[in-house]
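# Quick one: sequence and predicted model below, then my questions.
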Amino acid sequence: MAQKYDKADVERRMSGAVDSLKSDLSGLRTGRANVALLDPVMVEVYGALMPLNQVATVSAPEPRMLSVQVWDRSNVIPVEKGIARSNLGLNPMIDGQTLRLPLPDLTEERRKELAKLAGKYAEGAKIAIRNVRRDAMELLKEDEKKKQISEDDRKRLEDEVQTMTDRFVKDVDAASEAKEKEILQR
């Protein structure tokens, strides 16, 4: 079935790209402890791989420390191994059912790598937004060809799509700049 231009769908897809970027950026390490840092960590427990947040509670009791409270004592060692395998550069210290993760200082080189990675994530989000714009523009041209909208309507709607695109790209730039500033801050 042929699709028709839908402003709400275009906006939802562009917004999704920005939300995805913000999620990716929250996982990037800065100088401060952030519980989202451990979101990608998978732990092998009960014969399956599970996200860390399904077997433990993560908190940031201090600016440079994460605390992982494991719910089941038998999962402490698998959680420690999962964190070690994650390549986040963290060395867990076991204290009963709690793992303490002191965050080492970021080197200048590592800060620059992380800032570059944030930029790469932002570029990916912009590409996704531009792809949504391209799809919307093609749908508008098809709608005009099928005589469902006039040429004037198509031009007006294309301007609307471009305005939306500019707004979401600005959101991406703002999120990326804020994260880069946070990463490079000592």
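Right, received. Where do you want to start? Bear in mind the structure is a predicted one, so any value in this text is a computation, not a measurement.
# hey, let's count contacts and neighbours off CA atoms from now on
Noted.
# which ones are touching the residue of the chain most remote from its centre?
Distance from the C-alpha centroid of the chain peaks at K147, with 40.5 Å (C-alpha atoms, centre = their mean). Taking C-alpha atoms under 8 Å, 6 or more residues apart in numbering, we find K147 in contact with no residue.
# quick check, it in a helix?
No. Assigned with DSSP: H, G, I helix; E, B strand; the rest coil, K147 falls outside any helix and is coil.
# how much space between it and D159?
Distance, K147 to D159, using C-alpha to C-alpha, to the nearest Å: 19 Å.
# How about V41?
V41 is 43 Å from D159, by C-alpha to C-alpha.
# if you count what's nearby, which of those two comes out ahead?
V41 (20 against 13; other C-alpha atoms under 10 Å).
# Second structure follows, compare the two:
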Amino acid sequence: MLNEIKNDAQTRMAKSVDALRHALQKVRTGRASTALVDHIKVNYYGSDMPLSQVASVAVSDARSLTITPWEKQMVGAVEKAILASDLGLTPNTAGTTIRLNLPALTEERRRDLAKVVHGEGEDAKVAIRNIRRDAIQRVKELQKEKQISEDDERRAEDEIQKITDKAIKDVDEVVKAKEQELMAV
């Protein structure tokens, strides 16, 4: 029973770290990446579809993306979705190809993005601490129901804390790596 609780906490914490990595992919660094446009939804005949399902997205060089819709009539809808997104980029259209040029980041913008990265990291840490709280609560309930001894409870809490410390260390490493990527000119 205790192993189930610890394993559950460990997998949930690992998922929190993975979710942080995924969220940080959307934060724009100096380089172009197809992950920047992954979250954009395009109105495709009345339903919202991910951009990757209605067009091919490719990195043409370090500072630009090219988007080629599968259907010619989708060019306008893709442009509209890009303009409506939170990217702050203006698409340039040439025929059926849409080009997104990513301007160089200013020092001030880099600092702002670093704050965003820190905020995402803190959110992940809060999620991990909540998972720890839930796991320890379940262990305490087992001890109240006399299914485990007090020594087992203390040992389990120590192990859960070690799992938590490792997950928080992972979050710090992910945030630090993204920050270094942001600050590299």
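Sure, I can see it. Small disclaimer: the values here were computed from a predicted structure and weren't measured.
# in structure 2, which spans are strands?
Under the criterion DSSP state E, structure 2 carries strands at the ranges 41-44, 47-50, 55-61, 64-69, 91-94, 97-101.
# Among those, which comes closest to A177 of structure 2?
strand 55-61 (21.9 Å; C-alpha to C-alpha).
# Neighbours of E120 of structure 2, how many?
19.
# can you pull the contacts of it?
Contacts for E120 of structure 2 were tallied using C-alpha under 8 Å, 6+ apart; they are 20, 23-24.
# The spatially most central residue of structure 2: what's it in contact with?
Central residue check for structure 2 by C-alpha atoms, centre = their mean: the C-alpha nearest the mean position is that of A23, 1.5 Å away. Counting by C-alpha under 8 Å, 6+ apart, A23 of structure 2 touches E120.
# rerun at 10 Å
17, 35, 117, 120-121 (C-alpha atoms under 10 Å, 6 or more residues apart in numbering).
# What is the nearest of those to A94 of structure 2?
Among these, and counting by C-alpha to C-alpha, the member closest to A94 of structure 2 is A35, at 22.5 Å.
# can I assume the closest one is in contact with P50?
No. At 11.9 Å, A35 of structure 2 and P50 do not qualify as touching, with contact defined as C-alpha atoms under 10 Å.
# Let me see the contact set for D172 of structure 2.
By C-alpha under 10 Å, 6+ apart, D172 of structure 2 lies in contact with 17, 118, 121-122, 124-125, 166, 178.
# Then R167 of structure 1?
Residues in contact with R167 of structure 1 (C-alpha under 10 Å, 6+ apart) are 14, 161, 173.
# And stretch 4-21 of structure 2, what's buried?
Using 16 or more other C-alpha atoms under 10 Å as the test for burial, stretch 4-21 of structure 2 gives 5-6, 9-10, 12-14, 16-18, 20-21.
# mean shift between that stretch and structure 1?
For stretch 4-21 of structure 2, the mean deviation from structure 1 after alignment is 1.3 Å (mean C-alpha distance after the TM-score superposition for structure 1).
# one step back: okay if I get the contacts of E120 of structure 2 as JSON lines plus distance to M183 of structure 2?
Converted to JSON lines, the contacts of E120 of structure 2 look like this (distance: C-alpha to C-alpha, whole Å):
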{"residue": "L20", "distance to M183 of structure 2": "19"}
{"residue": "A23", "distance to M183 of structure 2": "18"}
{"residue": "L24", "distance to M183 of structure 2": "14"}
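# Closest one of those residues to L142 of structure 2?
Nearest member of these to L142 of structure 2, counting by C-alpha to C-alpha, is L20, at 31.6 Å.
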